[in-house]
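> Sequence plus predicted model, see below.
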Amino acid sequence: MRLKDHVVVVTGASSGIGRATAEAFARKGCAVVLAARREEALRATARECEKHRGARALVVPTDTTDDRAVEELARRAVEELGRIDVWVNNAAVNAFGRFEDVPLEDFRKVLDVDVMGYVHGARAALPVMRGQGTGTLINISSVVGATSQPYSHPYSMSKHAVQGLGSSLRQQLQVEGVKGIQVCTVMPATIDTPHFEQAANYTGRKVVAMPPVYSPERVARAVVDLVRHPRREVVVGPAGRALVRQSRRTPGIAERAMARQTDKTHLSHDEEAPATHGALHVPAPGEGAVHGGWGGRRRTAMRRTAVAAALAGAAVTAGRRMSRGPAGA
């Protein structure tokens, strides 16, 4: 089946990575089913998606912590579009604070959305895919699924759980001899989305995007590529890949480095912040947005320019050395 004929369900499609992913699939001509708590933001996403190649967008407001609502999401997708080829579990929330300072209701909410929301998505999608004989389940995790962070304990726990969920589902499909269903995990580094401003925060310091920051479009491209070329796990962002490698080789060193980096650059030393539940229990108002204003796209372009300049400089230097011939000639 051509990618343009696929039906793709995306949770957390109201902003950030989910919204960018929905638009990326729509750009390929796919039909997209958009799920999140905020109907106004979903309809804004739908308008952007429908600008591309006449792609169809189905809006289904869904709270992923409600298993029946997620089952209804899958039912609507099949009823109105005929099938589910790709399901992207992406909806996520976060809470920052010392372990003892995060209210238990917020701790539970993060785990409910970021773990059970993915469980509900997988349980809704996999029976449909089994019936079809094909399908791709993609779980959006994080590099903190490999190396945790201080100050975001429930989020780090949830992303480790997402890694485990993907692995155990692949193993189950293997022992059952299922060939046509793929389960993939995406591990982004820091991404320029509204995620950080919408997080619960009990640190007393403003949460900022920890550099280097990458664009959500970069993650979306990785997700689309997984449908064409499935892989177990994909890390998005060179800094993320370096961190994951280090965490597997020297986990103690990686832990210490992440702790220092988080305290130094993930929480502002200049701006204070009042205690807040963020958007955990009540979704943020408005039409949503892909980007969070952290400059991910601009910084990525700047890094590419710097790398290109460095490579060009190295090539010029090498050319001059070759033109002079070997030393002593």
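Okay, I see it. The model shown is predicted, which means the values in this text are computed figures rather than measured ones.

> from here on, contacts and neighbour counts on C-alpha atoms
Fine.

> Contact partners for residue 308?
Not one residue lies near residue 308 by C-alpha atoms under 8 Å, 6 or more residues apart in numbering.

> does it sit in a helix, a strand or a coil?
Secondary structure, DSSP: H, G, I helix; E, B strand; the rest coil: residue 308 is helix.

> Against residue 236, how distant is it?
Separation of residue 308 from residue 236 (C-alpha to C-alpha, to the nearest Å): 20 Å.

> In addition, the following structure is provided for comparison:
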Amino acid sequence: MSRVVVITGASSGIGRATAREFAGRGDRLVLAARSPETLAQVRDECRQVGAEVRDVPTDVTETGALDALAATAVAEFGRIDVWVHTAVVMAYGRFDQTPAAVFEQVVRTDLLAAAAAARAALRHFRSARRGTLILTGSVLGHVTAPYLGAYVTSKWGLHGLSRVLRQESRDLPGVQVCLITPGSVDTPVYRQAANYAGRIGRPPLPITTPERVARAVVDCADRPRREISVGRLNLIMRVAFTALPGLYDVLVGPLMRLGGLTDRPVPPTEGVVFRPHPAGEAVRGGWLPDLPGLLRSVGDTAASAGAAAGRRLRRRLASRPATPGSGARASTR
């Protein structure tokens, strides 16, 4: 039987990839994000593969917005089986150079809105005595990095909150609280971020795809687990942070400036912290090469080159004079 899945932050990045992944499984979706235009595009993408979808433009930081979203999902489909919270914003800059209003809005979006989503979901799950809440954390909820103070603060808080929620749900075996912990992911969030560091941010290597994280989310909905880490260096970073704190703190600043910031200058900007930028919303952020497109391009080039070589060979053969007696020899074979 298809599940009813609520996804917040569904217009871009991991949330949009997750919506597509659930849609491909035939689940019924309630999609939420700030931008009505982009959200309608995601709705149509999911409907094209046969999914039943309701899009609900929602600012997760508004009081009561997530309770209203839950009520809409229940009114539309009768229940909620899975709630996936992916809404997130970022801000680059030293703590003392990041405006207080920006810092607080990042925490409000990334932590307090996640708590509001958990409250709305768990209220319904406790009544139904079943359901799965999936929160999107980060490896930066286990380690720290400079120039991302508000984001790190939010993700550390979210990791603590998810642990508390699991402890408080032990009396309900049918209710699961899960955490997806990605490392660097190829999404638009880095370019969309507020920035007071003077240079555009980027995901440090190695970078994974939002589709891979989305598959982990759906797998977690199928087989709930406490935490799923998605990223090849996540464990190494956590071990270094815990076992070698002095060395970690010496190296993380230069590594962040080298791998986490580009050379492209950017003036101070609020990014999408307070309002969306629909034109910048997509599944991918363009930090990884489009391998399928590259392979298609290479294949097309190879096919064109092969066809051209074949035409040249045929022209040479056609223009070559016949060998004397060749016809006679051929007729005796």
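Structure received. Since this is a predicted model, take the numbers as computed values, not measurements.

> Now the TM-score, please.
The TM-score (TM-score structural alignment, normalised by the length of the first structure) is 0.85; 294 aligned residues with a C-alpha RMSD of 1.9 Å.

> where do the strands sit along the first structure?
7-11, 31-35, 57-59, 86-89, 95-96, 135-140, 181-188, 200-201, 205-207, 233-236, 267-272 (DSSP state E).

> ok, now which ones touch the residue nearest to the spatial centre of the first structure?
Nearest to the mean C-alpha position of the first structure, by C-alpha atoms, centre = their mean, lies residue 140 at 4.3 Å. Contact analysis of residue 140 of the first structure by C-alpha under 8 Å, 6+ apart lists 88-90, 162, 185-188.

> which one of these sits closest to residue 129 of the first structure?
Checking these against residue 129 of the first structure by C-alpha to C-alpha gives residue 88 as the nearest, at 13.2 Å.

> Can you verify my assumption that the closest one contacts residue 138?
Yes. The pair residue 88 of the first structure / residue 138 is scored as a contact, 4.8 Å apart, by C-alpha atoms under 8 Å.

> Report how many residues lie close to residue 48 of the second structure.
Counted with other C-alpha atoms under 10 Å, the neighbours of residue 48 of the second structure add up to 13.

> quick one: what's aligned to it in the first structure?
Counting by TM-score structural alignment, residue 48 of the second structure lines up with residue 51 in the first structure.

> again with residue 127 of the second structure
Aligned counterpart of residue 127 of the second structure in the first structure: residue 131 (TM-score structural alignment).

> cool, residue 92 of the second structure as well?
The alignment partner of residue 92 of the second structure in the first structure, by TM-score structural alignment, is residue 96.

> Then residue 29 of the second structure?
Aligned against the first structure by TM-score structural alignment, residue 29 of the second structure finds its counterpart in residue 32.

> before we move on, the earlier item: can you list the strands of the first structure in JSON lines and add distance to residue 43 of the first structure?
Conversion of the strands of the first structure to JSON lines gives the following (distance: least, C-alpha to C-alpha, whole Å):
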{"stretch": "strand 7-11", "distance to residue 43 of the first structure": "14"}
{"stretch": "strand 31-35", "distance to residue 43 of the first structure": "9"}
{"stretch": "strand 57-59", "distance to residue 43 of the first structure": "7"}
{"stretch": "strand 86-89", "distance to residue 43 of the first structure": "18"}
{"stretch": "strand 95-96", "distance to residue 43 of the first structure": "27"}
{"stretch": "strand 135-140", "distance to residue 43 of the first structure": "22"}
{"stretch": "strand 181-188", "distance to residue 43 of the first structure": "26"}
{"stretch": "strand 200-201", "distance to residue 43 of the first structure": "25"}
{"stretch": "strand 205-207", "distance to residue 43 of the first structure": "28"}
{"stretch": "strand 233-236", "distance to residue 43 of the first structure": "28"}
{"stretch": "strand 267-272", "distance to residue 43 of the first structure": "33"}
